[in-house]
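1. build the 3D model from these lines:
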Amino acid sequence: MARTAGMECDLKTISKNNHHFPDTTISIAISTTEKIAGGTFGHNDLSYCDDPEDASIDESFMPVELRGKKWKTKRVLGEGGNFKVYLVASSDGLKYAMRWCRKQDCSTTKYGKNEGFQLKAASFMEKHLENTLRLKELIGHHPNIVKLIGFRKVNLFTQQIMEYIDGSDLHNFIEVNYFQKKRQIGIRKAQSLFCDLLSAVKHSHSLNIAHMDIKVENCLITRNGNLKLTDFDNAVRFQPGKKMNGSVYATRLYAAPETFNKEYKPACADIWACGIVLFIMLKQSIPWEVAK
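-> Now for the predicted structure:
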């Protein structure tokens, strides 16, 4: 790992250093979604998330009790390179987080005329989402893991229905409560949050599932001060003690050194990322500016 000696990069530096490096096996999905968050993903109005009239809807991956429900969009919770997350309420008033991902590229400048590529990308992304759901079903219920309830297919989009956490992610939690107030997080508080994270990781590893994208943005803090790990989109099944080969799709800042050599143990890569999270909590800075 390359690092800058004596560096003091503050918390605000973290986000701009969270670059990903793609796995060749999912480069199709990356390339077809990379422009979605740049304003082409959808409309700014909240009605965008409501089901359009005459929409083609597939709820076969939803729990029976949630099928046929009407969903009301409340507000945007966040967004990433290929998705947006909304707070929604079902027709019976229960709140959920709904993550919208487009199955096909909406950029007409690069892929708009390549229908074959579009169909291939859509098929891959759909299989990827189904695999994510299967992994979350294996993980089951755990107090420190955000529950994935199911997903719907609405026209060209998939909607992941998840447990709604009324709080913030760990990055914002540290920035608002500690960084902006120029004070350090207490050892007991850091220990409590870190133990929550390790509990989630231990549970998934006991099922031979590695998260592969652990970072402060994927650690959600509830109003009770507990940590829940979310976003298992890059999770993989592994065989204990055996290495995996090939590139990975991870956040560079948190990536273990061996992942850059394309030969790594997924569980060990998760533990490395947990260490980076702990460093950020205690130091409110990043350990290095460039990881390679």
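
2. contacts, neighbours, all on C-alpha from now
-> Noted.

3. which non-adjacent residue is nearest the residue nearest the centre of the chain?
-> In the chain, the residue lying closest to the centroid (Cα atoms, centre = their mean) is D231, at 3.1 Å. Excluding the flanking residues, the one nearest D231 by Cα to Cα, 6 or more residues apart in numbering is N218, at 6.3 Å.

4. I'd say that neighbour and N172 touch.
-> No. N218 is beyond contact range of N172, at 11.2 Å (criterion: Cα atoms under 8 Å).

5. where is the longest strand in this protein?
-> Taking DSSP state E as the criterion, the chain has its longest strand at strand 71-80.

6. give the other helices and strands that it contacts.
-> In terms of contacts (3 or more Cα pairs under 8 Å, 6 or more residues apart in numbering; DSSP states H and E), strand 71-80 is packed against strand 83-90.

7. and this one, so I can compare the two:
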Amino acid sequence: MMDKTFMETKGYTFKGTLGEGTFGKVVKAESIHLKKLVAIKIIGTTKSGSVNRERFLTQEKEIIRSLKHPNVVRTYDVFESRLETVYVVMELCPQGDVSKLIAARGALSEGFSCRLFKQLCLAVQYLHGINVAHRDIKCENLLLDTHHNLKLCDFGFSERLTYIDGKVVLSDTHCGTLHYAAPEILKNLPYNPKVSDVWSMGIVLYMMLMGSLPFATTNISKLVHLQVRHSISFPSASSVSTEARELIHRILHPVVERRITVSRMLESPWLLQGTVEDSNDDWATSASLGQRALPKKMLKEDEETSKSRSHDGQRQSLEQRTRECLTSQGVKNSKIKSTKEV
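-> Take a look at the predicted model:
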């Protein structure tokens, strides 16, 4: 499927494979024009296997071309070969993804989680502001650049929203990842993708702060039961602040009308008080975004391990793309996969 010679004619020299999935792979390449390393997602359209897949690939190509935000993975180029292969050229995020970071270190510090979550809020606020819903927000799709700034990636399930009489047209296409899916999706109800994105953000925040999922069952009926109870437990050993717990509780509200909005999140006491780092952390300044990065000691550790886990987030997100976006009957067939299953 991948044609290195064809890539070279477009100005990209193959440097190595970052990951592979059912529909293609992600590779590292050097861009002659940009004079830097990039990640290229290579998708074989002939292997898509369904009309749904073709439709989502078309949507993704249209949407990613329009995105420009410091906390969204930047797409530099999209081109196709005569062999029906799509090449998506993106910025390279060498520090992997948030899921891998949590797996390696456990729960993240409250200060670091606050900084990352604020960046996620800004990314989603930007997307929703231009009427784009991501629909697959999860730790695996949150990449980290050289300075450990968050970059939201993988727009394979994203959707451009439409309105009638000022109201968003609800979606009936059920997709995403089981443990991050909102109850209205798991119950096969028409849903507002913006509001469902918010639920997924709440799962991400819980994962960052606790190092585990708030609702761990893989049984859909039991999962929905736990979600609608709105009883969120926190590990007894956790020292996470009351303000952070209250924010999680407001985000993971099963009643759509009572779920907090992204703008209200940014006004919450926990995010307004800023990045409350541990007093012994020596934070380096990110020159590119004017935001704080990880402690220099941690940055050094990550540089030593980055080769082994480089761009895991883009690899993981491509593997997740092997899931078919569900029809209303699809949830009953359990085609939304759990994070353990994929």
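
8. circling back to that earlier point, residue contacts, the alignment partner in structure 2 of the residue nearest to the centre of structure 1?
-> Counting by TM-score structural alignment, D231 of structure 1 lines up with D154 in structure 2. With contact taken as Cα atoms under 8 Å, 6 or more residues apart in numbering, D154 of structure 2 is in contact with 141, 314, 317-318.

9. on that earlier part again, and the residue nearest to the centre of structure 1, what element?
-> When elements are assigned from DSSP states H and E, D231 of structure 1 belongs to no helix and no strand.

10. if we can go back for a sec, for the counterpart of the residue nearest to D231 of structure 1 in structure 2, grab the count of nearby residues.
-> Matched to structure 2 by TM-score structural alignment, N218 of structure 1 sits across from N141. When neighbours are counted by other Cα atoms under 10 Å, N141 of structure 2 registers 27.

11. does N141 of structure 2 touch S317 like I think?
-> Yes. Using Cα under 8 Å, N141 of structure 2 is in contact with S317, at 5.9 Å.

12. give me the common contacts of the two.
-> Here N141 of structure 2 and S317 have 153-154 as joint contacts, going by Cα under 8 Å, 6+ apart.

13. distance of the residue nearest to the centre of structure 1 from K120 of structure 1?
-> The spacing between D231 of structure 1 and K120 of structure 1, counted by Cα to Cα, to the nearest Å, is 24 Å.

14. then H205 of structure 1?
-> 32 Å.

15. in terms of neighbours, single out the busier of the two.
-> Using other Cα under 10 Å, the more surrounded residue of H205 of structure 1 and K120 is H205, with 19 against 15.

16. tell me which element the residue lying closest to D233 of structure 1 once chain neighbours are set aside falls in.
-> What sits nearest to D233 of structure 1 in space, not counting adjacent residues and going by Cα to Cα, 6+ apart, is T132, at 5.8 Å. Using DSSP H and E, T132 of structure 1 maps to helix 115-139.

17. from the middle of its chain, how far away would that helix be?
-> Between the centre of helix 115-139 of structure 1 and the centre of its chain there are 15 Å (Cα atoms, centre = their mean, to the nearest Å).

18. which parts of the stretch 201-342 of structure 2 are helices?
-> Counting by DSSP state H, counting those that start in this stretch, the segments of the stretch 201-342 of structure 2 that form helices are 220-229, 242-251, 262-266, 269-272, 296-309, 312-320.

19. most packed of those?
-> For these, average neighbour numbers computed from mean count of other Cα atoms under 10 Å are highest in helix 312-320, which has a mean of 25.

20. what span of structure 1 is that helix aligned with?
-> Counting by TM-score structural alignment, helix 312-320 of structure 2 falls onto no part of structure 1.

21. pull the contacting residues for T217 of structure 2.
-> L223.

22. typed the wrong thing, it's E137 of structure 1
-> L148.

23. and it, what pairs with it in structure 2?
-> Match for E137 of structure 1 (TM-score structural alignment): R65.

24. same check on C274 of structure 1?
-> So, by TM-score structural alignment, C274 of structure 1 is matched to M201.

25. so what does F117 of structure 2 match up with in structure 1?
-> Looks like F117 of structure 2 aligns to F194 there (TM-score structural alignment).

26. ok, now how distant is that match from G275 of structure 1?
-> Relative to G275 of structure 1, and taking Cα to Cα, F194 of structure 1 is found at 9 Å.
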